[in-house]
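Engineer: Quick one: sequence plus predicted model below, questions after.
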Amino acid sequence: MLNLKAIHHIAIIASDYFKSRDFYCEILGMTLLNESYRAERQSWKADLALAGHYVIELFSFPDAPPRISYPEACGLRHLAFSVEDLDEAITLLSQHQIQCEPIRIDPLTGKAFTFFNDPDGLPLELYQEGLGCGG
């Protein structure tokens, strides 16, 4: 058995690098740790942190093929972020014209959650860690 210690990072390829970088940094509040342009690959790469921890590698590649990206498609289902106040997070996203699905309640934990999409349609989840159930 492998002795895994943590998830090191999640890699995301964006169709519009700058739009996605701004989405993850300006709207979701991640910190840009490093950014570079790799001329030989015509590719931007950013390292993004959440709460001081490196979590996302954001790339651009010319002519990257589209991917089916609905939460119930085979493969990586979605990326989930925990929040203290789901209602507050949904309000903030709506101020940026980002629509969330109706709030659902996890039947196993009783916690509230919702889905929304990044600029390329990647399904993202907000999962309420605080008390209450949103809505």
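Structural biologist: That came through, no problem.
Engineer: For the rest of this, base every contact and every neighbour count on C-alpha atoms.
Structural biologist: Will do.
Engineer: Which of the three states applies to A11?
Structural biologist: What DSSP: H, G, I helix; E, B strand; the rest coil gives for A11 is strand.
Engineer: what about it, how many neighbours?
Structural biologist: As a burial measure, A11 scores 13 neighbours (other CA atoms under 10 Å).
Engineer: try the one 5 residues further on
Structural biologist: If you count neighbours by other CA under 10 Å, D16 ends up with 14.
Engineer: got a list of what it touches?
Structural biologist: S60 (CA atoms under 8 Å, 6 or more residues apart in numbering).
Engineer: Look up how far D106 lies from it.
Structural biologist: 33 Å (CA to CA, to the nearest Å).
Engineer: same thing with L93?
Structural biologist: Counting by CA to CA - L93 and D106 are separated by 21 Å.
Engineer: then this one, side by side with the first:
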Amino acid sequence: MTLNKVHHIALICSDYGISKKFYCDILGLEAVRETYRKERDSYKLDLALNGVYVLELFSFPNPPKRPSYPEAAGLRHLAFETDNLDETVRDLSSKNIASEPIRIDDFTGKRFTFISDPDGLPIEFYEK
């Protein structure tokens, strides 16, 4: 078996409009294709980062809650690489997005921080 790369990550949100605004307007991902699936009463939004397809955002009526603790089973967090963490934190703050205090990775010595998306999914910003 040969795996080339991660093709995409899929997220289900509880409020499509709020999550679409967060991922497009706050994080700056590009909406590539938006599809409404009437039979499911569901949207699917394909998002790209720097021209590369990376994320699918889904909406479904009344999705069940999922615990989102760092050590809970399942997806731990979504991480984005950034060149300048201080600049990223300032930009997020200017958009009223609070971040955790910046930490240092014990293994790499690199700096990182976390925010939460509108559904509480942890999102990490990791300095290159």
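Structural biologist: Happy to help now that I have it. Predicted, not measured: the structure shown is a model, and the values here were computed from it.
Engineer: care to give me the TM-score?
Structural biologist: Superposed pair, TM-score by TM-score structural alignment, normalised by the length of structure 2: 0.97. Supporting alignment: 128 aligned residues with a CA RMSD of 0.8 Å.
Engineer: picking up where we left off before, more neighbours, L93 and D106 of structure 1?
Structural biologist: Set L93 of structure 1 next to D106 and count neighbours by other CA under 10 Å: L93 wins out with 16 against 12.
Engineer: Pull up the aligned stretch in structure 2 for the helix or strand harbouring the more buried one.
Structural biologist: Using DSSP states H and E, L93 of structure 1 maps to helix 86-95. Using TM-score structural alignment, helix 86-95 of structure 1 lines up with residues 85-94 of structure 2.
Engineer: those strands in structure 2, which residues are they?
Structural biologist: Using DSSP state E, the strands assigned to structure 2 run over residues 9-13, 30-37, 42-49, 52-59, 78-82, 103-104, 111-116, 122-127.
Engineer: which parts of the second one are buried?
Structural biologist: By that I understand strand 30-37 of structure 2. Under the neighbour-count criterion of 16 or more other CA atoms under 10 Å, strand 30-37 of structure 2 has E30, A31 buried.
Engineer: so how far is it off the chain centroid?
Structural biologist: In terms of CA atoms, centre = their mean, to the nearest Å, the centre of strand 30-37 of structure 2 is found 16 Å from the chain centre.
Engineer: now swap in stretch 73-80 of structure 2 and tell me
Structural biologist: Mean C-alpha position of stretch 73-80 of structure 2 versus that of the full chain (CA atoms, centre = their mean) differs by 9 Å.
Engineer: who touches that stretch?
Structural biologist: S68, Y69, P70, L121, P122, I123, E124, F125, Y126.
Engineer: list the buried ones in the helix holding L93 of structure 1?
Structural biologist: Applying 16+ other CA under 10 Å to helix 86-95 of structure 1 flags L86, D87, A89, I90, L93 as buried.
Engineer: Which other helices and strands does that helix contact?
Structural biologist: In terms of contacts (3 or more CA pairs under 8 Å, 6 or more residues apart in numbering; DSSP states H and E), helix 86-95 of structure 1 is packed against strand 123-128.
Engineer: so the strand it packs on corresponds to what in structure 2?
Structural biologist: Counting by TM-score structural alignment, strand 123-128 of structure 1 corresponds to 122-127 in structure 2.
Engineer: mean shift of that stretch relative to structure 1?
Structural biologist: Compared with structure 1 after fitting, stretch 122-127 of structure 2 has a mean deviation of 0.2 Å; criterion: mean CA distance after the TM-score superposition for structure 1.
Engineer: dump the residue contacts of C24 of structure 2.
Structural biologist: C24 of structure 2 neighbours (CA under 8 Å, 6+ apart): E30, A31.
Engineer: rewinding a little: any idea which of the buried residues of helix 86-95 of structure 1 is the one closest to L58 of structure 1?
Structural biologist: L58 of structure 1 lies nearest to L93 out of those, by CA to CA, at 20.5 Å.
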